[in-house]
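Colleague: My questions are about this predicted structure, shown below with the sequence.
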Amino acid sequence: MAKCEICGKLPRKGIQLSHSHIRSKRVWAPNIRRVKVNVNGTIKRISICTRCLRSGKVQRAQ
């Protein structure tokens, strides 16, 4: 599932509105990456959004 395990960001649903005002449903998915991170000294593989990864909320394992 496209969910960030740090901030809990989920896909957002809405409508796409064309120039002729035809409405169609669409989904905005967060940019999720599966990376190895350091969690309390142990290395775990978690799903994390790139916003949390870029802001330094977790320490990436080497």
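Modeller: On my side now, so go ahead. Numbers count the residues shown, from 1 in each chain.
Colleague: okay, CA-based contacts and neighbour counts for the rest of this
Modeller: OK.
Colleague: And Arg26, which helix or strand is it part of?
Modeller: Under the criterion of DSSP states H and E, Arg26 resides in strand 23-28.
Colleague: which other helices and strands contact whatever helix or strand comes next after that strand?
Modeller: Counting by DSSP H and E, the next helix or strand C-terminal to strand 23-28 is strand 32-39. With contacts defined as 3 or more Cα pairs under 8 Å, 6 or more residues apart in numbering; DSSP states H and E, the packing partners of strand 32-39 are strand 42-49, strand 59-60.
Colleague: Check it against this one:
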Amino acid sequence: MARRCEVCGKGPTTGNQVSHSHILNKRRWLPNLQSVRVNVNGTVKRMRVCTRCLKAGKVVRAV
């Protein structure tokens, strides 16, 4: 399963881990995804949504 938000499409980003002696190692930053139940067109569906989309109200949680 892809580590990608189903609303905005946010996925992992890459960069370097920099040590004190400035040795560079590749690393990844993963998005904060939550598996939530969401109302989509009147039906309840389980989606993986990033917390930024949840906080912005881009999805409506099912109760």
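Modeller: Nice, I can see it. Since this is a predicted model, take the numbers as computed values, not measurements.
Colleague: what's the TM-score here?
Modeller: Here the TM-score for the pair of chains, by TM-score structural alignment, normalised by the length of structure 1, is 0.96; 62 aligned residues with a Cα RMSD of 0.6 Å.
Colleague: Of the helices and strands packed on strand 32-39 of structure 1, which stretch is the most buried?
Modeller: Highest mean neighbour count among these (mean count of other Cα atoms under 10 Å): strand 42-49, with a mean of 17.
Colleague: where's it relative to the chain centroid, distance-wise?
Modeller: In terms of Cα atoms, centre = their mean, to the nearest Å, the centre of strand 42-49 of structure 1 is found 12 Å from the chain centre.
Colleague: and of the helices and strands packed on strand 32-39 of structure 1, who's closest to Arg23 of structure 1?
Modeller: For those, proximity to Arg23 of structure 1 was assessed by Cα to Cα; strand 42-49 is nearest, at 28.6 Å.
Colleague: what residue lies at the spatial centre of structure 1?
Modeller: Centre of structure 1 computed as the mean C-alpha position; nearest residue by Cα atoms, centre = their mean is Cys49, 3.2 Å away.
Colleague: That one and Arg60 of structure 1: what is the separation?
Modeller: Going from Cys49 of structure 1 to Arg60 of structure 1 by Cα to Cα, to the nearest Å gives 13 Å.
Colleague: any common contacting residues for those two?
Modeller: In terms of Cα atoms under 8 Å, 6 or more residues apart in numbering, Cys49 of structure 1 and Arg60 are not both contacted by any residue.
Colleague: one step back: wait, doesn't the residue nearest to the centre of structure 1 sit right on Pro30?
Modeller: Yes: with contact defined as Cα atoms under 8 Å, Cys49 of structure 1 reaches Pro30; the gap is 6.6 Å.
Colleague: That'll do, ta.
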